[in-house]
Every structure is written in C-alpha cells, then in structure tokens.
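Trainee: Sequence first, predicted model second:
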Amino acid sequence: MPKYLTAVLFVLLSISAKAQTWEIGGEVGAAGYIGDLNVNNPVKPSGGQAGFFIKRNFDRYIALKLNYTYGQISGDDAKSNSQQFRDRNLNFTTPLKELSLMAEFNFMSYIPDAGKNLYTPYIYAGAGLTAFAPRTIYNGDVVGLRPLRTEGQAAEYAKNAIVIPFGAGIKYNFSGKWTVAADLGYRYTNTDYLDDVSGSYANKNQFGSKNVARALSDRSGEVTGVYIGAQGVQRGDYRPRDFYMFVGFTVSYTFVTDKCYF
C-alpha cells in the first residue's frame, strides 16, 4: 500500500476547521484499458470494478478523497477486427488494486441536504499506486505472465505502477444527505506491461527449457500453424505507457452539521 498517500491524508485531515465534513461511499462500474491489445478505443470496457472511498469536503467546492478500487481489465487478439492482431493471437487478464488520493472540484456550490443546488458537474485529479498481475489461460490453466519474461527481459517488470488519475462526472443529491454520482476517469501509468506486451519478440532460444515461457512469447501458431514471432519483430505498439479507465456510479453519505460550510 502506498504509505505516503495515507500520511498526506492524515496530515490534511488533522487540520481542524468548521468548514470540513466527512463523506463515505462506494462505487461499482466497468473497467477498460488502452494499450498494446487495444490501441484506439479509449471507452471500450473489458472488465468490472468496485471500490470505496472516504472524502473530506473542505467547502462547497473543494474536497480530498482517499479511494481504493479493485478492477479487472483484459484483452484478446482473437476477438479483434484487425487481421494483424488476430494473427498475433495474444490475450491477457489483469487484476488491478488501486489506492489513490484525489482532489475534487465542484463547478457549482454543492451541499447535500443544505444547499440550493441539487446537482453539480465536477472534475478530479490526483496520484496513486496500482498493483497489477497479468495472466493468461494456457492448456486450461491460469498462468502468471510476469515471471515468464515473455519478451526476453533481463528482469521481471515491477509489480506496482504509479498512476495519475483524472476525470469528470456529475453528482446529484437525491435524498437527504445521500448523493449519487456518475463519472468517467482515466489512469496514466508509468508502465507498459499491464498487458505483458511492450516491444519486440525475443529470441526463443534464450528460454532454454522454459517451455511455457517460449510458448507464450509467441502464440500466433496456435491458430495458423505459422509462427510470426521472429526475434526483433514488433510484438507491441511501441508506445511507452499503458492507460486504464474506470467508469461507474457512486453512492455516498455526507455527515453535514449545522456549522458546516459557513
């Protein structure tokens, strides 16, 4: 867990002020990703997501939210509209465990059960850390891809990625101190391995007796009988970073007091 995020939040929340209120809530929705197996559709869902958050509202417009989300993304060349991707025949599923700290800004004055506006658009941005573990199905078994170094890496890529969340949404005070919101957010990451694909095919001889690693480095022949993954041939899209997306609905409760926001 990114301890620095918790430390920053603790310092901020330790500041006592009448204009601060707590808010807690949960979210469910869909997850998607933009990377080597989905290069051009930024709103394509490929899995689900759910999470919870605790928020500190500093005034009618500004809040700080600590958020935990579990999601899953996936990709499958066999289902692509591109013949080139279908020939490559790679696939993956990656669970994501994200802890993030985000600042939120309401465009309109908003106080559940106490303000004149029942709704407001909002935007948010922040920083976080995501644990990820790409895997695939091979011969009926779930296989973790990171330890296999399928592109001939000298070392395993990191288990965690730094992420920059940003997005927008709209919230609505539907009953008393209860708020429902819908938002769409993206996460810029510092890794290109959410899908275990990045650069070029490796020299298969370097895998030695690691038969599973060799087989999963180039899966094209599983379909065509012809393997296209010669050493140095492009395997990924050569873009340096992957993105992922969370879209969903949240329900939250705000602990509003008589002295809040004044």
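Mentor: Noted; the coordinates are in hand.
Trainee: From now on I want contacts and neighbour counts done on CA atoms only, so please keep to that.
Mentor: Noted.
Trainee: Okay, helices next: where are they in the stretch 101-250 of the chain?
Mentor: 211-217, 221-224 (DSSP state H, counting those that start in this stretch).
Trainee: Show me which residues of the first one are buried.
Mentor: In this case it means helix 211-217. For helix 211-217, burial by neighbour count (16 or more other C-alpha atoms under 10 Å) applies to 213-217.
Trainee: Against which helices or strands is the biggest helix by length in the chain packed?
Mentor: Ranked by number of residues, the top helix in the chain under DSSP state H is helix 3-13. Other elements packing on helix 3-13 under the criterion 3 or more C-alpha pairs under 8 Å, 6 or more residues apart in numbering; DSSP states H and E are strand 91-106.
Trainee: Counting neighbours, what do you get for residue 162?
Mentor: Around residue 162 there are 18 other residues, counting by other C-alpha atoms under 10 Å.
Trainee: Quickly note the distance from it to residue 134.
Mentor: According to C-alpha to C-alpha, to the nearest Å, residue 162 and residue 134 sit 16 Å apart.
Trainee: Next, the angle helix 3-13 makes with the next helix or strand after the longest helix of the chain.
Mentor: Toward the C-terminus, helix 3-13 is succeeded by strand 21-34 as the next helix or strand (DSSP states H and E). Per axes from the mean of the first three to the mean of the last three C-alpha atoms, to 10 degrees, the angle that strand 21-34 makes with helix 3-13 is 150 degrees.
Trainee: And strand 21-34, what does it pack against?
Mentor: In terms of contacts (3+ C-alpha pairs under 8 Å, 6+ apart), strand 21-34 is packed against strand 45-57, strand 62-76, strand 243-254.
Trainee: From the chain's centre, how far out is the last one? Work that out for me.
Mentor: On the basis of C-alpha atoms, centre = their mean, to the nearest Å, the separation between the geometric centre of strand 243-254 and that of its chain is 12 Å.
Trainee: list the contacts for the residue nearest to residue 262 when sequence neighbours are not counted?
Mentor: Once flanking residues are discounted, residue 262 sits nearest to residue 19: 6.2 Å by C-alpha to C-alpha, 6 or more residues apart in numbering. By C-alpha atoms under 8 Å, 6 or more residues apart in numbering, residue 19 lies in contact with 57-59, 259-262.
Trainee: returning to that earlier point: for the buried residues of helix 211-217, which one is nearest residue 173?
Mentor: residue 216 (50.1 Å; C-alpha to C-alpha).
Trainee: and the comparison structure, right after this:
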Amino acid sequence: MKKVNFQIFKTLVCISILGLCFLSEAKAQKYEIGGGLGTTAYTGDILRKIDLDHLGLHGTLFGKRNFDNVWTLRLGLTAGTLRATDSVRPYDLVAERRDARFRGGIIEGTAIMEFNFLDFLRNDSEFFWSPYAFFGIGYSHFFAKGNTYAFQFSERYNVGTVVIPFGGGVKYRLDDRWTLAVEAGIRATFTDYLDKVDSRTPPIPRFQDPANPNQPYGINYGNPYDKDWYYFLGVTLSYTIASTKCYAY
C-alpha cells in the first residue's frame, strides 16, 4: 500500500513540475485573437476549376499561440457560403443537360500550424513582414439547397466531412500588438456530395422511353474518383494580448 501511495505521490509531483514548466513557458509566449473576411470558391462535379462568377463570402474568428518565432498554432471557426450551377458555364454536354445547382452555407472548425519564413515576431526584429505556410486538420458542416437534375425540385440537404486545410499568405506587423495578413487557403474534403452530385446518384435512363417522351434522359451522375474541394481568400487582423519582450545582452 505504501509503495502504491509513493508511486501516486511521484506521479503527482511529476505532473506538477510539468505543469509549472508549461505555465512558466506560456507566460513567455505571445497569444493573439483576431478575425477576417474574404471570398470562397468551390470545385467538384459542377465546376472543374475556380469560377469568378460563383464566388461566395466568408468570415472567420481565431485564436493563436506563437510557440517561437517560427511556429504558430491557430484554432479557428469560419462560416461562409458556397454555390455553383451547371447553367452558367457547363463544362460539357452532359453537364448542360444535367443542369444541377446548389447554394448553401458552411461552418468549419480547424486546428492549424503556421510556419513563418522570416523572424518577424520579435519586437527588435529587422523584419516587419513574413510569408508563411500552414497545414492542419478540421471539420466542416455544409447545409444547402440544390438539385441533381434539371427536372428535380431543389431539396435541402446536409453534409459533414473532415477537411485538410493548407495554404499560405503574407503577414505584416503594424506595431507591437497588431498584425495584418492576406491568406489563401485550400480545403481538401472527404466527400463528393457538397454539390449534391456524386457517383452514388442513380443515373436516369440513357435513352428516352418511346412510350414516355416526357421522361428526361442522359448520364447525370458524378465522378467517383474526384472529391469536392473549397477555397478561401481573405484578409485577417489579429491583436497580441500577451507578450514578453526578448532582450539581448
């Protein structure tokens, strides 16, 4: 029994020491809160490439911890809109006959690591700006209204998916507290149903039924080898709420 209690005591001491080390280190780090606005875009079965006629809007809120002058952890929440339609610029005859469309909103939570290429976070740094790259993981919930075929009425649907965010941008330190950034982000999803068109959608008959001339016909399902993607481009502004200056001796 005494041996067990001693093991518990040692464990608690180790946890306490680690906690104190973490807190003492945390006080020497910079923390930031901020937000941003920008545009959104989508690619998938309806749009094969980003189309300026199908842009949406997004807003984001985030918190950051700068571990050092290079690595930064960012936790963010983003809400935006996505939309697309075959009728504006169909990429082939099948898409023109399909005439699918969707419009909806997306809510995303992410955990991202940023890498700053220049040492610009120190107050005495010679750099006031830095390009950066980022990668991470997240989860998105998409709620929309759309139709797969032209003859269908638009229906509401919901899609949840894990996303892999990555991209880059440029940061500019306005002063010791404020940082401005321009960022382009890509989201790789694990679903083919953001646009309500996927390989599981039953095809309508290839040839028209002579006994039913009003029946639509054609191949109208999606590509089973291609997932949907979406993109962010925006401007962010962050405020440093805690910092410790570095001094050189």
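Mentor: Good, I have the coordinates. Small disclaimer: the values here were computed from a predicted structure and weren't measured.
Trainee: what TM-score do we get after superposing?
Mentor: Once superposed, chain against chain, the TM-score is 0.76 (TM-score structural alignment, normalised by the length of the second structure); 215 aligned residues with a C-alpha RMSD of 3.0 Å.
Trainee: still on that earlier bit, I'd like to know how far the residue nearest to residue 262 of the first structure sits from residue 54 of the first structure.
Mentor: With distances taken as C-alpha to C-alpha, residue 19 of the first structure is found 17 Å from residue 54 of the first structure.
Trainee: cool, and residue 196 of the first structure?
Mentor: 32 Å.
Trainee: OK, contacts around residue 54 of the first structure?
Mentor: Residue 54 of the first structure makes contact with 22-25, 65-67, according to C-alpha under 8 Å, 6+ apart.
Trainee: 10 Å instead?
Mentor: 22-26, 64-68, 101, 252-254 (C-alpha atoms under 10 Å, 6 or more residues apart in numbering).
Trainee: What of residue 29 of the first structure?
Mentor: By C-alpha under 10 Å, 6+ apart, the contact set of residue 29 of the first structure is 45, 47-51, 71, 182-184, 246-250.
Trainee: and if we set it to 8 Å?
Mentor: Counting by C-alpha under 8 Å, 6+ apart, residue 29 of the first structure has contacts 48-50, 246-249.
Trainee: Which residue is the nearest non-sequential neighbour of it?
Mentor: Nearest residue to residue 29 of the first structure in three dimensions, chain neighbours excluded: residue 248, at 3.9 Å (C-alpha to C-alpha, 6+ apart).
Trainee: now swap in residue 111 of the second structure and tell me
Mentor: Residue nearest to residue 111 of the second structure in three dimensions, not counting chain neighbours: residue 75, with 4.7 Å by C-alpha to C-alpha, 6+ apart.
Trainee: Identify the residue of the first structure aligned to that neighbour.
Mentor: Aligned by TM-score structural alignment, residue 75 of the second structure pairs with residue 66 of the first structure.
Trainee: Next: residue 8 of the second structure.
Mentor: Checking TM-score structural alignment: residue 8 of the second structure goes with nothing.
Trainee: Is it correct that residue 8 of the second structure falls within a strand?
Mentor: No - Residue 8 of the second structure: not assigned to a strand; according to DSSP: H, G, I helix; E, B strand; the rest coil it is helix.
Trainee: Tell me the spacing between it and residue 214 of the second structure.
Mentor: 78 Å.
Trainee: Neighbour count for those two, which is higher?
Mentor: For the pair residue 8 of the second structure and residue 214, the greater number of neighbours falls to residue 8 (12 against 9), based on other C-alpha under 10 Å.
Trainee: Kindly provide the distance from the more buried one to residue 15 of the second structure.
Mentor: With C-alpha to C-alpha as the criterion, residue 8 of the second structure and residue 15 of the second structure are 11 Å apart.
Trainee: again, but for residue 86 of the second structure
Mentor: 58 Å.
Trainee: do residue 240 of the second structure as well
Mentor: 29 Å.
Trainee: What is the neighbour count of the aligned partner of residue 126 of the first structure in the second structure?
Mentor: Under the alignment defined by TM-score structural alignment, residue 126 of the first structure corresponds to residue 136 in the second structure. Around residue 136 of the second structure there are 18 other residues, counting by other C-alpha under 10 Å.
Trainee: correct me, but residue 136 of the second structure touches residue 166?
Mentor: Yes - Residue 136 of the second structure is within contact range of residue 166, at 6.6 Å (criterion: C-alpha atoms under 8 Å).
Trainee: Show the buried residues in the contacts of residue 19 of the first structure.
Mentor: Listed as buried from those are 57-59, 260-261; burial here means 16+ other C-alpha under 10 Å.
Trainee: What is the nearest of these to residue 116 of the first structure?
Mentor: Nearest to residue 116 of the first structure among those, counting by C-alpha to C-alpha, is residue 261 at 13.0 Å.
Trainee: Without its sequence neighbours, what residue ends up closest to that closest one?
Mentor: Using C-alpha to C-alpha, 6+ apart, the nearest residue to residue 261 of the first structure is residue 19, at 4.4 Å.
Trainee: Check residue 251 of the first structure too.
Mentor: Leaving aside its sequence neighbours, residue 251 of the first structure sits nearest to residue 180 (C-alpha to C-alpha, 6+ apart; 4.6 Å).
Trainee: what does residue 198 of the second structure give?
Mentor: Using C-alpha to C-alpha, 6+ apart, the closest residue to residue 198 of the second structure is residue 222 (4.3 Å).
Trainee: And for the match of residue 75 of the second structure, the neighbour number?
Mentor: Residue 66 of the first structure: 20 neighbours (other C-alpha under 10 Å).
Trainee: next one: residue 161 of the first structure
Mentor: Neighbours of residue 161 of the first structure (other C-alpha under 10 Å): 20.
Trainee: what does residue 79 of the first structure give?
Mentor: 12.
Trainee: can you check residue 53 of the first structure too?
Mentor: The tally of other residues near residue 53 of the first structure (other C-alpha under 10 Å) stands at 19.
Trainee: swap in the one 3 residues further on?
Mentor: By other C-alpha under 10 Å, 22 other residues sit near residue 56 of the first structure.
Trainee: pretty sure it contacts residue 17?
Mentor: No - taking contacts as C-alpha under 8 Å, residue 56 of the first structure lies outside contact range of residue 17: 11.3 Å.
Trainee: about what we covered before: point out the ones among the contacts of residue 19 of the first structure that are inside strands.
Mentor: Using DSSP state E, residue 57 are the members of the contacts of residue 19 of the first structure that sit in strands.
Trainee: Now distance to residue 34 of the first structure too, for the contacts of residue 19 of the first structure, in JSON lines please.
Mentor: Shown next, in JSON lines, are the contacts of residue 19 of the first structure (distance: C-alpha to C-alpha, whole Å):
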{"residue": "57", "distance to residue 34 of the first structure": "32"}
{"residue": "58", "distance to residue 34 of the first structure": "34"}
{"residue": "59", "distance to residue 34 of the first structure": "35"}
{"residue": "259", "distance to residue 34 of the first structure": "45"}
{"residue": "260", "distance to residue 34 of the first structure": "41"}
{"residue": "261", "distance to residue 34 of the first structure": "40"}
{"residue": "262", "distance to residue 34 of the first structure": "43"}
